[in-house]
Structure formats: C-alpha cells, structure tokens
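*Asks:* Sequence and computational prediction follow.
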Amino acid sequence: MYEAIIYEVADRVATITLNRPEARNALSDQMIDELLDAFETARLDDDVRVIVLTGSGDRAFCAGADLGGLGAKQEDGRPVADPADIRESAPYRLFTAFPGIGKPVIARLNGHAVAGGLGLAAACDLVIAADDVKLGTPEVNVGLWPMMIMAIINRNVAPKQAFKLYYTGGRVTAAEAHQIGLVTEVVPRADLDARVTELASTIAAKSPIGLRIGRDAFFAIEGRSLEDQVAYLLGGLVELAGTEDAKEGITAFLEGRKPDFTGR
C-alpha cells in the first residue's frame, strides 16, 4: 500500500515506520503524502487507539527534509512564495495535521532526529528516546533557519533554550533534550521497544472518546483568553460526562473493577 512508510496495526496500536533508511528516513513529498494518509487511516479506524511513529534502522529517526525533492516549487523550479500555495505544500500539511489526528501519538526515537525530523518528533504528543540518540537544528550551519519547525519547537522549549538550538546548530543528547522539554522519557536502547509498548498499551486501555475530546480540547484552547479557555473546557466536561465510557468508568470505580471502554 505504501512505498516510503510501513503501516501496521496490532493490539489497538498503529505503528507507522518511516522507511527510507538509505536516506536516513528523510522526508520527501511522497513520504509526507503517505504519512498523512496513514494518519487519516488510523484516525478513522475504531480498532486503533494509539499511534506510534518511528523510523526504520537505528541510525536516524528522521534526518529532516529531503533537500532534493521536498517543498512547493513553481514550474521553473523556484520556491513558491504565495501563502495560498504554501498552504498546499507537503511540509505545511504535515505539521498542521497533528492537532486533528484525534488519537495519542508517540514518537519512538530509535535514531537521531535533526532539522525537520526533530520537528516531526516534537509534533508528537509523547517522545520516548533511546539514550544514545541526538537531536538538533543544524539549518544555521548552511545559512538557513529552522523556519517551519520553529512553530513546533517553540511550543515545547523555553525561549533561551530554543535560541541556543537555533543559533549554534549543534546537537544535544537525549538526556539534554529531556531536560529542556523536547523529549518525554529517555531509556536505554535495549529497553526502547518494551517501554514504548508498555506506554502505548497503558494509553490504549483508556477511553478512546475521552482521549479524543481531551486531546482536541488541549489544542483548541491555545491562544484563547483564560475566560474562553474555562468556558470551552466546561463544555468539554459536560460532553464527556454524558458519554457511555464516563458512566462505565465511574461504575467500574465504584465496583472496584477495571472499566471496559467502548469509545461511546
């Protein structure tokens, strides 16, 4: 079905693997189109409750953009500058897709994540990294700047730490990335699969509708005033309280058993 990625579903978890190891899993237009299709497939599949995003091989999670074949171009090869065209570009569609996925997304960092690859990891809800991987924004080293992914990284990292990444173009260890907020957990490489599986299974056991409504609310309140945030969240709480899963969860708690969530 796909050429640049692998899509697999098992135990209510969809695993999407970037599958261009010869190019360090660099993002091409084709890979992005396939990623977006896979995200939509997972979103619509009731049997999928969690998405895990990873890379093939152990050298790189993702090395960023494939500079030989990524980005909106005019017929003469010049970059598109019109905002309307930019919104149709592969990078724009990829990085703006995450809030609408509707299901938890875990990045499994099995290799280095740099440039757009770091942005891709940071766009995920949770990031579990092997302890020997490194992350960075090397764009400044070639006279560029991490423009597209800055919108993502700035949501995760304090300004002073973000500027250090952008200005130096150096790489940080997984432990350092954890300290500044880019990574959720760092584990020994030998434990990476077990930890990702454990975390995905734990989340998959929760109410799918509760996760969706809560995740949607997380993104929806961004940039709103405190009053608007509270009003929106109160509406979300009322919506959640009326679901069958909420009723089942409360009943199970009172009865001292595990809830059986159905996503309704």
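*Replies:* Structure received.
*Asks:* Could you use CA atoms for every contact and neighbour count after this?
*Replies:* Fine.
*Asks:* Name all residues that make contact with the spatially most central residue of the chain.
*Replies:* Residue closest to the average C-alpha location in the chain (C-alpha atoms, centre = their mean): Cys124, at 1.8 Å. Cys124 makes contact with 98, 105-107, according to C-alpha atoms under 8 Å, 6 or more residues apart in numbering.
*Asks:* show me where the protein has strands.
*Replies:* 5-10, 13-18, 50-55, 60-62, 105-109, 112-114, 126-130, 134-136, 171-173, 185-187 (DSSP state E).
*Asks:* Go through these and pick out the most buried.
*Replies:* Ranked by mean neighbour count, the strands of the chain are led by strand 60-62 with a mean of 31 (mean count of other C-alpha atoms under 10 Å).
*Asks:* ok now it, how far from the chain's centre?
*Replies:* Taking C-alpha atoms, centre = their mean, to the nearest Å, one finds the center of strand 60-62 at 14 Å from the center of the full chain.
*Asks:* one step back: to Arg212, which of the strands of the chain lies closest?
*Replies:* If you check each of the strands of the chain against Arg212 by C-alpha to C-alpha, strand 50-55 wins as the nearest, at 10.6 Å.
*Asks:* which helices and strands does that closest one pack with?
*Replies:* On a contact count with 3 or more C-alpha pairs under 8 Å, 6 or more residues apart in numbering; DSSP states H and E, strand 50-55 meets strand 13-18, strand 60-62, strand 105-109, helix 192-204.
*Asks:* this is the other structure I want to compare:
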Amino acid sequence: MGCRRTVGRYNRSGHIVTLTIDRPERRNSMTFETLASLRDGVLRAKAEDGVRVIVITGAGERAFCAGADLGGVRGAEIDSEAAHEARGHLADLFRTMWSAGVPTIAKVRGYALAGGLGLAMACDIVVAAESAVFGAPEVAVGLWPYMITVPLLRSMPPKIVLELMMSGRRVDTTEARRIGFVNEVVSAAELDLTVDRIAAQSPAAIRLGRSTFYRVLGSQPEEALALLQAMLSVATGTDDAKEGTAAFAEKRKPVWKDDV
C-alpha cells in the first residue's frame, strides 16, 4: 500500500481504490503492521483526486480476514504499555475509514472473523460471496471482542451483537442478510457489481449525503431534521445537482464534475 508494506496491496482502477490484505497463507489475519498498512491506504486514497469508492478485501478465496494473528501480535505483549498503545491501531483504522469522505465497501469471500468481522462492519456497505462466514469467536480463547463493539453496534441490533459475542458462533450469509449486516449476497464473480453501481453515482451527492447520514445517527429528531434541511439546501446548489436535474430533463446520462 502507501508505504510499500508487504502485508497489503493498493490498486487504483479509474475511480475505485482496492485495498487488499495480502496474507492468504494466514487467512489474511491482521498484525499491527497490517492495520497500519490499511490506514495508510485509506489516507492515500483520500488524498488522491477522483477516488469515489474504497474497497477493502482479502487475497485469495479462503478469507476476507480471520481476525488478529495471535502469533504475530504476542511479541508486543512483552511490553504491556506498548502493546496497549499498539492495540489502538484498530481504532485509528476505524476512525480513518469513517472520515474517508467516500464510501467504503467490504468485499467478503470466506471468513470474516473477530477483528475481520469488525473491519467489514466498519465499512459503509458489505457485499459477500455466497460462501462467506462471519463471527466473533474471541470468547473461545478467553477474550472479548472489545474493539469491534462500535462497528457491530452500528450494523445490527444490540441484542444480536451481544449474543454473537457471548456465543462466538458463526453466521452464514443467509442469516447475515436476514439480520441486516450484509447488504448483498452474490456469486464471487458478481462481487464488483455493487462497487460499480456506487462508483457511477454523483461524487458530491455521495460525499455530502454519507457525511450527513452518520451525523444524524443517534441524534434527536428535531436536531436531525434541522441538519437535514440545511444540507438539502447545500446539496441543491452543487454542480452535480444542477447537472443531474438537467440530464433527467434532457433524458441523457449525467456527466459528473470529476468526469469532465
């Protein structure tokens, strides 16, 4: 990715940046370096012009991300203070993703477990191949999935989150879709269709709308309505809004600003 770390790949194709965890031999499990590599990639994509979507995925077919590499992070436990600080890398990654300014999409094949489940849930949208499997199995090794609590609570009802954490059980795509934390279940060959659909939309509308959506989550209704009214006024004045309404009236495909 941005710093040539060996644990991940950064690829840009048109308006789409794909960040790939590249440790298939370890089921794309995460070390502290992996987390830093992903954060570097999001920051790089945020700084580049014309990026509309950031996709996060794992190399190979077996796993999106199987969570923390317990062997790879145990060394940091020699110095407990340093290990505590290093564990903040996952929180830093979540914050960086949420402030990216463009949609983030998890493209999931195989296992998305523990921290890998949290990484997928931290994305705005989750698209899964039919073979994907999700879970938070930390309790089986005497731990608790503390750091992924926030993205899970943003993705499904609290009682479901707590039950998954306490049981450690795995969830297939049928149940994941029913619960609502997976947006779309497709064949592996169709995983990019949702990405392409979102990348084709107005960058300005997505940027302003995405930011506003998260600002009103958990807000009081009156506060939320006031913000939404203000943002609607802002949005109607953008070049993309003017182009979109003109294209609709003229029965043609809109040409968004960064396409010119």
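*Replies:* Done, it's in. Quick caveat, the model's predicted, so the values are computed rather than measured.
*Asks:* Can you find the partner of Gly236 of the first structure in the second structure?
*Replies:* Per TM-score structural alignment, the equivalent position to Gly236 of the first structure in the second structure is Met231.
*Asks:* Tell me which of the strands of the first structure sits nearest to Leu27 of the first structure.
*Replies:* Nearest to Leu27 of the first structure among the strands of the first structure is strand 60-62 (7.4 Å), distances taken as C-alpha to C-alpha.
*Asks:* which residues sit against that closest one?
*Replies:* Outside strand 60-62 of the first structure, the residues that touch it by C-alpha under 8 Å, 6+ apart are 18, 21, 24-27, 54-55, 108-114, 116-118.
*Asks:* Please list all residues in contact with the aligned partner of Met148 of the first structure in the second structure.
*Replies:* In the superposition onto the second structure, Met148 of the first structure corresponds to Met147 when matched by TM-score structural alignment. Going by C-alpha under 8 Å, 6+ apart, Met147 of the second structure touches 90-91, 115, 118.
*Asks:* Rebuild the strands of the first structure as TSV, extending it with distance to Phe253 of the first structure.
*Replies:* Listed next are the strands of the first structure as TSV, based on distance: least, C-alpha to C-alpha, whole Å:
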stretch	distance to Phe253 of the first structure
strand 5-10	28
strand 13-18	25
strand 50-55	23
strand 60-62	40
strand 105-109	27
strand 112-114	41
strand 126-130	27
strand 134-136	42
strand 171-173	42
strand 185-187	29
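*Asks:* And Ala38 of the first structure, what's its match in the second structure?
*Replies:* Matched to the second structure by TM-score structural alignment, Ala38 of the first structure sits across from Gly41.
*Asks:* Hmm, Leu19 and its match touching each other?
*Replies:* Yes - the pair Gly41 of the second structure / Leu19 is scored as a contact, 6.6 Å apart, by C-alpha atoms under 8 Å.
*Asks:* circling back: right, and the strands of the first structure - which one's nearest Phe163 of the first structure?
*Replies:* Taking these one by one with C-alpha to C-alpha, strand 134-136 is closest: 11.7 Å.
*Asks:* Mean distance between the closest one and the second structure after superposition?
*Replies:* By mean C-alpha distance after the TM-score superposition for the first structure, the fitted strand 134-136 of the first structure averages 0.8 Å away from its aligned residues in the second structure.
*Asks:* Which secondary structure elements does that strand sit against?
*Replies:* Helices and strands touching strand 134-136 of the first structure, by 3+ C-alpha pairs under 8 Å, 6+ apart, are strand 112-114, strand 171-173, helix 174-180.
*Asks:* Indicate which one of the ones you listed is closest to Gly143 of the first structure.
*Replies:* Proximity to Gly143 of the first structure (C-alpha to C-alpha) singles out strand 112-114 among these, at 15.8 Å.
*Asks:* Have a look at how far, on average, the closest one is from the second structure.
*Replies:* Counting by mean C-alpha distance after the TM-score superposition for the first structure, strand 112-114 of the first structure comes out at 0.4 Å.
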